[in-house]
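Peer 1: Quick one: sequence plus predicted model below, questions after.
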Amino acid sequence: MSEPHAPQDVRPLRFYYRVALKVLSLAGVGALVLVMLSGLLGSWFGADEAGDAPGLTVELADLSPGGIRKVAWDGRPVWILRRTPAMEAADARTADRLYDPASRLSRQPAAYRNAHRSAAPEWFVFIALGTDLNCPLEYVPPQGEGEGDAWGGGFVDRCRGSRYDFAGRVLKDQPARRNLEVPPYRLVSDTRLVLGEAPR
């Protein structure tokens, strides 16, 4: 007759299972955090680089002041605004009400990290999507100093209503926390630019 099977001590085995489960859980959380950070912050790095998208030449000679040229580049809508003195004046009035006036948190080529966020004050080139949920934008024409609230016009996110000035800078107390994205582009003449080329 065989002896009854003696119960094994399973405590060491449980300990190893617990350690393995914790290590795998930490690795999973770490991978998730890495993916989220690369999605949020990764697009900010390398903003000066043209990337894989082919260059797109855009003629602007026929665009009147205050007009917007809408094109598609790199699978996203790009708007090119020909600013007027009224728009620049509206931006100057809202300068103290901006969340990120120096564009430190925003994505744009380093050469365009200036007050007008562009290669020349007359032109503003930007990705026409809100910066919090990638929603389409609406254009709001410039308003006079006494009209409406203190905001002088610009762009509004259609989903949550975040407001941006004519340089794409987000106002304080808005759902969005970053200015509109400026893609890499180069002005080759006063009325022609190439999207996808790094500024020189």
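Peer 2: Received the coordinates, thanks.
Peer 1: alpha carbons only for contacts and neighbour counts from here, please
Peer 2: Will do.
Peer 1: any idea how far the spatially most central residue of the chain is from residue 15?
Peer 2: Residue closest to the average C-alpha location in the chain (CA atoms, centre = their mean): residue 181, at 3.9 Å. Going from residue 181 to residue 15 by CA to CA, to the nearest Å gives 50 Å.
Peer 1: Helix or strand: which one has residue 186?
Peer 2: strand 185-189 (DSSP states H and E).
Peer 1: for that strand, which positions count as buried?
Peer 2: 185, 186, 187 (16 or more other CA atoms under 10 Å).
Peer 1: try this one side by side with the last:
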Amino acid sequence: MENRRLLFRVILKSLFFVGLFVLIAVFVNSLFTNQQDNNQKVKKEKQIATVAIDISDMRKGEIRKVRWGVKEAAVLYRQFTKKAQSEEGSDSSKDTLHKSLSTETRSIKPEYFVFINHGDSGNCPLYYAKGEFNDTCSKNVFDENGLPVFPNQLSYQLTIPPHYFDGNLIKIGAWE
């Protein structure tokens, strides 16, 4: 009887330690698998193909749109090339421009403005009329530089995707 009890205790303790070892192995494996999945996601995001928009026959005030990844990018052939205003009290530190962009027009060429076609709500497209972009959800208004028109909406401005000019094409998806 005593030998049988000892045998069951040894078997029970052995199963406990084997189960504990398997649990720890699964946990450690899941940590490395998630890290590898995250690395693959980052690589996939970096490998989003560049898309091109032909601007050879655009007219002033015209917008051309293209699907870039999960976003919709657009190019505006500006009617008015107003310079971006740099007010003393505004929070201009949020606007980190790429070195190829002009600080006065927020674009490479002053006559074209490349932007992501959604406002501060993130889901609603922009409506362009009379030299201004209107966010259809939040009713915020942006000028042709993608900056807010009214002082109470200074916390957001239109996003500029990486792009460059290649002849009559604008390639969206990478800086040159």
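Peer 2: Perfect, thanks for sending it. Because the structure is a prediction, the values reported are computed rather than measured.
Peer 1: Looking for the alignment partner of the residue nearest to the centre of structure 1 in structure 2.
Peer 2: Residue 181 of structure 1 maps onto residue 159 in structure 2 when the alignment is built from TM-score structural alignment.
Peer 1: so its match sits in a strand?
Peer 2: No. Read with DSSP: H, G, I helix; E, B strand; the rest coil, residue 159 of structure 2 is coil and lies in no strand.
Peer 1: Relative to residue 88 of structure 2, how far out is it?
Peer 2: According to CA to CA, residue 159 of structure 2 and residue 88 of structure 2 sit 22 Å apart.
Peer 1: tell me the contacts of residue 171 of structure 2?
Peer 2: Contact analysis of residue 171 of structure 2 by CA atoms under 8 Å, 6 or more residues apart in numbering lists 50, 51, 52, 53, 163, 164, 165.
Peer 1: And what about it, helix, strand or coil?
Peer 2: strand.
Peer 1: And for it, nearest residue in space, chain neighbours not counted?
Peer 2: Setting aside the residues directly before and after it, residue 171 of structure 2 is nearest to residue 52 in space (CA to CA, 6 or more residues apart in numbering), at 4.4 Å.
Peer 1: And the next helix or strand past the lengthiest helix in structure 1?
Peer 2: Counting residues, the longest helix in structure 1 under DSSP state H turns out to be helix 11-41. Sequence-wise, the next helix or strand downstream of helix 11-41 of structure 1 (DSSP H and E) is strand 56-59.
Peer 1: how much does that next one stray from structure 2?
Peer 2: Following the fit onto structure 2, the mean deviation recorded for strand 56-59 of structure 1 is 1.4 Å by mean CA distance after the TM-score superposition for structure 1.
Peer 1: Just tell me what residue 126 of structure 2 corresponds to in structure 1.
Peer 2: Under the alignment by TM-score structural alignment, residue 126 of structure 2 pairs with residue 137 in structure 1.
Peer 1: try residue 169 of structure 2
Peer 2: Residue 169 of structure 2 maps onto residue 192 in structure 1, by TM-score structural alignment.
Peer 1: and if you look at residue 141 of structure 2?
Peer 2: Checking with TM-score structural alignment, residue 141 of structure 2 has residue 163 as its match.
Peer 1: Quick check: that match vs residue 90 of structure 1, distance?
Peer 2: Here residue 163 of structure 1 is placed at a distance of 13 Å from residue 90 of structure 1 (CA to CA).
Peer 1: Comparing these two, which residue is more hemmed in?
Peer 2: Between residue 163 of structure 1 and residue 90, counted using other CA atoms under 10 Å, residue 163 has the larger neighbour count: 27 against 22.
Peer 1: correct me, but that one touches residue 174?
Peer 2: Yes. If you go by CA atoms under 8 Å, residue 163 of structure 1 and residue 174 touch, sitting 6.9 Å apart.
Peer 1: What residues does residue 133 of structure 1 make contact with?
Peer 2: By CA under 8 Å, 6+ apart, residue 133 of structure 1 lies in contact with residue 159.
Peer 1: quick one: secondary structure of it?
Peer 2: Under three-state DSSP, residue 133 of structure 1 comes out as coil.
Peer 1: Residue 155 of structure 1 and residue 61 of structure 1, how far apart?
Peer 2: Taken as CA to CA, the span from residue 155 of structure 1 to residue 61 of structure 1 is 23 Å.
Peer 1: Among these two, which residue is more densely surrounded?
Peer 2: Comparing residue 155 of structure 1 with residue 61 by other CA under 10 Å, the one with more neighbours is residue 155, at 25 against 9.
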